[in-house]
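1. What follows is a predicted structure for the sequence shown.
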Amino acid sequence: DNGYKVYLGARLGGELGAGAQIVPPADAGIEAAIRAVGPLAQVPLGPAGQVLGDDLVASYVDRAAAVVTPDGPRDLKVAYTPLHGVGAAVLTAAFARAGFPVPGVVPDQAEPDPAFPTVGFPNPEEPGAVDRLVALADATGADLAIANDPDADRCAVVVRDGSGREDGQGWRMLRGDEVGALLADHLMRRGVTGLYATTIVSSSLLRAMCAARGLPYDETLTGFKWIVRAGAGAHPLVFGYEEALGYCVAPGHVRDKDGITAALTVAELAAELKARGRTLVDRLDELAAEFGVHHTDQLSVRVDDLRLIADAMARIRAATPTTLLGQPVTEARDLLPGADVVILRTAAARVVVRPSGTEPKLKAYLEVVEPVANGDVAAARDRARAAVAALRAEVAAALGV
C-alpha cells in the first residue's frame, strides 16, 4: 500500500496538468480541506462510488499494445516477474495483444501477495530482488528479463552480459539511465519528434542526444508530476524518464511513469536488434562511441538522525568544493529556496546532492563523461568506473559522511 495518488482533470490541471499528478498549490488545498473536516460521525456521506470493471483494463491493454509499431520483429523470449505485485496479468495480456510471445513468469512471484514472501524488499533495484528472475531466464534461455515493481509503474531490464566472465555468460541489470537512453534513442530513430525530458539527477546523455539530433530537451526536479509538465507547453512531451527506473514512453496514453508500456517498448527494441544479430548492450556501446561513456552512480547514506542530513547539506553549502577529480568546478548551483538541492559541474563530471524525498537518506547523484578513444569503448568504461569511484570518495569527504 503506497497510500493514494491524486490526478488532476483538465478543468483544474489545464492542458499540461490534465491526467498528471498534483503539484502545488493543489496539494495544499486538499490538505486544508482534510483539516476542515469535523468528526467522522458528523460527516454527511455521499452515494456509493462506482467500481470500474474489466473493460477499463481491456481498453488499457489495447492502447498499450498500440504503443509499439505493428508488423515489426516479434521473435523475443522474455522472462518476467511482477515481484508479487499486480503486473503479471496486464503485462502478459499486453505482450500477447502486441504480437509478442507471452513472457515466462516467475511462478512463485506471479500472484499479488502483500507479504512479498520471496524478497527482502520488493524493489527491483534491491540486491537479490531479481535472483529468481535471472534463474528463470537462464533456465529457459531467455533473450531478456524484465521486472516490474509491485504497482507496475517502474520497469527493470536485465540483459545477458558476460563481460569479465570466462564462460561469456551472466546477467546484469541495466541502470535506469541506460534504459532511458535506449528508449529515447529508439523513439528518435522511429521519427518521434517533440520534447524529450528527464530530471536534474539523471544522466546528461539525453541532453547530448537531443542536441545532436536537433530535438527540444528539458529537465525538471525529480518526480513525474514535474516531468510531464516539462517545457511549459512550448513543445509536446513525447518521452520522459527518471533514473529510478521510471519511463513515460507515450504521454498521450499515460501521463505518468508506466512499467507496462516501457516493457513493451524495450521488447520492441530488443526484438529489432535481435533480428539484426545485435543486443541492447551492443546499442549502448554504439551510443557510447558516439557520445562518450556517461557513467552514473549514487552515494546514498541512510541515517537514524535527520539532523545529520541537514548538517551535511549545510557543510557542502558552506565549503563548496572548487575542484572535482582535479578539474575546476565550473558551475555550483544552490536551488534553495525552491528545492533543497546543490549541483556541481566540471567539464567532465556532475554531482547533484539532495535529501531523499521518501526515506531518511542523503543522496548524491554522480556522473562522469569519458570520451571513447580509437573506438575502444571497454577501455573508456573502465576509466569512467574508476573516475566515479574516486568522485564518490571526494563527495563523501565534502559531505562529511
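-> That came through fine.

2. C-alpha from now on. contacts and neighbour counts both.
-> Noted.

3. Count the neighbours of the closest residue in space to Leu206 that isn't next to it in sequence for me.
-> Nearest residue to Leu206, sequence neighbours excluded (Cα to Cα, 6 or more residues apart in numbering): Ala181, at 6.2 Å. Ala181 is flanked by 21 other residues according to other Cα atoms under 10 Å.

4. can you check Val395 too?
-> For Val395, the count of nearby residues is 20 (other Cα under 10 Å).

5. mind checking how far it is from Arg383?
-> Using Cα to Cα, to the nearest Å, Val395 is found at 18 Å from Arg383.

6. And for Ala145?
-> Note on Ala145: its distance to Arg383, by Cα to Cα, is 28 Å.

7. which of the two has more neighbours?
-> Each of Ala145 and Arg383 has its neighbours counted (other Cα under 10 Å); Ala145 has more, 29 against 18.

8. Where does the more buried one fall, secondary structure wise?
-> strand 144-148 (DSSP states H and E).

9. and that strand, what other elements does it pack with?
-> Here strand 144-148 touches strand 78-81, helix 131-140, strand 155-160, helix 259-275, going by 3 or more Cα pairs under 8 Å, 6 or more residues apart in numbering; DSSP states H and E.

10. Name all residues that make contact with Pro117.
-> Going by Cα atoms under 8 Å, 6 or more residues apart in numbering, Pro117 touches no other residue.

11. also this one, for the comparison:
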Amino acid sequence: YAIRHLGAVSGVEVTASHNPPRDNGYKVYLGDGSQIVPPADAEIAAEIDAVRALADVPRPESGWEILDEGVLDAYLARTDAVLAAGSPRTARTVYTPMHGVGKEVLLAAFARAGFPEPVLVAEQAEPDPDFPTVAFPNPEEPGAMDLAFAQARASGPDIIVANDPDADRCAVAVPAGGDWRMLRGDEVGALLAEHLVRRGARGTFAESIVSSSLLGRIAEGAGLPYEETLTGFKWIARVDGLRYGYEEALGYCVDPEGVRDKDGITAALLITELASELKEQGRTLLDLLDDLAVAHGLHATDQLSVRVEDLSVIADAMRRLREQPPAELAGLAITKAEDLAEGTELLPPTDGLRYTLDGARVIVRPSGTEPKLKCYLEVVVPVAGHADLPAGHAKAAELLAAIKRDLSAAAGI
C-alpha cells in the first residue's frame, strides 16, 4: 500500500512471515505495488552474492525519512472502501494475531467500520518473535488455533478470525457440530468471491492453479472474466483488470487498487461483513457454502503436505512421478497429465505436475518457501439439492482419502 500511496519506485519489507527464524529475509516490491518475479529475483540475488563484506556496501549518512502514522492512517481510510455503505456490522469475532503485528491495525480497522470490538486471544495478542504458544505460527498448522477455539467456546462469537504473524493471511473458523471448525482457504476464497459478486463487483477474478476450481464456476455464473496463474500473489497481482484474487493458503486480495497483494486486514473486514449480512438473515457462512455446492457442485479440497529435513526426498518424489506416472488415482483414470516444467499455453514453466481426472484434479509441487512437498487435491461431486449434501460430503471425503493414499504410494512419500 505504501509504495503506491507515496509514489515510490520500489519497496522492501523485512519479514519472517510464518517461516522459521533462520529464513528471515525480505520481500521486494516494484512501483506498481506487486512483488518481483523472474528474472528480477535472480538479478538481485546475484548482486547480494557479489558482496564480500558489509563494509564494502555504501551506506548514505543522510537522506532517510522516518515515516509517521500518516501512511497507516491513509491505509485505514482506504479500508472503508472494502465494505458496502450501510451494510450490517453486527457479527461478533474472536481474534488472534498469533504473536504477530496485526492486532493494532485490525482493531483500528474494525473500530472504524463499526463492528463489535473483537475479543482477543490474550495469550497471543502481543508481538513475540519466539511464538511461545504454537509449534509453528501459521493458522493452517495443527494446534495453532487451539487457544482461539478455547476463547470462542468461552465467549460465543459468530466467527473466529486469525492473522499470521505478518498479517497478510486471514484464517476463519465457524461454529459447527457443537464446536468450532477452521474453514479451508478455498472455502473462504469462494465465500468472499460470492459476496463480491452479489455486491455487483466487476473485473477479473483470479487464483493460482493450486486453488479450487469453484472460483471459475462462480465467475462464469456471474459473467466475469477468470484467470489462473502460477502459485503466489506475485503472479495473481499481475492479472489485467484484477478485481479479486485468492490462494488456498489463506491469502486474499479483496482491494487490488489499494493493495496488490494478499492482505489479512481487508479480508477480515470483508468476511466479517458477510457474516453480519448472513446473521441478519438468520443464516451462517456454512449455509452459504451449502448454497454454492448446490449451485456449482460440491468442490472439496485437501492437501498432502510432507515436511522434510533432506531436500533430496522432494527431488526423488518428483523424479519418481515423472518417470513412473500413475495411470489412475482412487480408481479414477487420469485423463490428462501435464509436466508444468515444460510450461503450458497459459502458464510459464514451473516445477510441478498436474493430473486431471474424471471429477478430480491433483497438483504436485515443491513449496517455494518451506522444505515441503505439497500435493493439492480437489474432487467435484454433483449434488441435486440440499438433501443430497451429507451423502455428497461423505463421497468427497472418501475420494480425497483414496487419492491421498494412492498419490503417496506413487510418489514414495
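-> Received it, and whenever you're ready, just let me know what you need. From a predicted model like this one, the values you see are computed outputs, not experimental measurements.

12. ok so, going back, the residue nearest to Leu206 of structure 1: what secondary structure?
-> With DSSP: H, G, I helix; E, B strand; the rest coil as the basis, Ala181 of structure 1 sits in helix.

13. Map it across to structure 2 for me.
-> Counting by TM-score structural alignment, Ala181 of structure 1 lines up with Ala190 in structure 2.

14. Look up how far Pro225 of structure 2 lies from its match.
-> Distance, Ala190 of structure 2 to Pro225 of structure 2, using Cα to Cα: 15 Å.

15. what do you get for Gly70 of structure 2?
-> Using Cα to Cα, one obtains 36 Å as the distance from Gly70 of structure 2 to Pro225 of structure 2.

16. correct me, but Ser72 of structure 1 touches Lys274?
-> If you look again at residue 72 of structure 1, you'll see it is Gly, not Ser. No. Contact criterion Cα atoms under 8 Å: Gly72 of structure 1 and Lys274 do not qualify, at 11.7 Å.

17. what's the most buried one of the helices and strands packed on strand 144-148 of structure 1?
-> The highest mean neighbour count among those, using mean count of other Cα atoms under 10 Å, belongs to strand 78-81: a mean of 28.

18. tell me, it lands on which residues of structure 2?
-> Going by TM-score structural alignment: strand 78-81 of structure 1 matches residues 93-96.

19. Quickly note the distance from Leu230 of structure 2 to Pro175 of structure 2.
-> The value you get for Leu230 of structure 2 to Pro175 of structure 2, if Cα to Cα is used, is 33 Å.

20. so which helix or strand takes in Arg89 of structure 2?
-> Using DSSP H and E, Arg89 of structure 2 is not contained in any helix or strand.

21. By how much does the match of strand 78-81 of structure 1 deviate from structure 1 on average?
-> The superposed stretch 93-96 of structure 2 is, by mean Cα distance after the TM-score superposition for structure 1, a mean 0.6 Å from where its aligned residues fall in structure 1.

22. Give me the contacts around that stretch.
-> Residues from elsewhere that reach stretch 93-96 of structure 2, judged by Cα under 8 Å, 6+ apart: 103, 116-121, 124-125, 148, 151-152, 157-163, 272.

23. Select, out of the helices and strands packed on strand 144-148 of structure 1, the one closest to Met188 of structure 1.
-> Smallest distance to Met188 of structure 1 across those (Cα to Cα): 12.0 Å, for helix 259-275.

24. what sits up against the closest one?
-> For helix 259-275 of structure 1, the external contacting residues (Cα under 8 Å, 6+ apart) are 64-65, 67-68, 72-76, 87, 90-91, 94-95, 144, 146, 148, 152-155, 183, 186, 246-250, 279-280.

25. Narrow the residues you listed to just the buried residues.
-> Buried subset of the contacts of helix 259-275 of structure 1 (neighbour count, 16 or more other Cα atoms under 10 Å): 64-65, 67-68, 73-76, 87, 90-91, 94-95, 144, 146, 148, 152-155, 183, 186, 246-250, 279-280.

26. which residue lines up with Pro325 of structure 2 in structure 1?
-> In structure 1, the residue paired with Pro325 of structure 2 according to TM-score structural alignment is Thr320.

27. Check the secondary structure at its match for me.
-> Under the three-state scheme (three-state DSSP), Thr320 of structure 1 adopts coil.

28. Using the three-state scheme, assign the aligned partner of Pro132 of structure 2 in structure 1.
-> The pairwise alignment with structure 1 assigns Pro132 of structure 2 to Pro117, based on TM-score structural alignment. The three-state label for Pro117 of structure 1, taken from three-state DSSP, comes out as coil.
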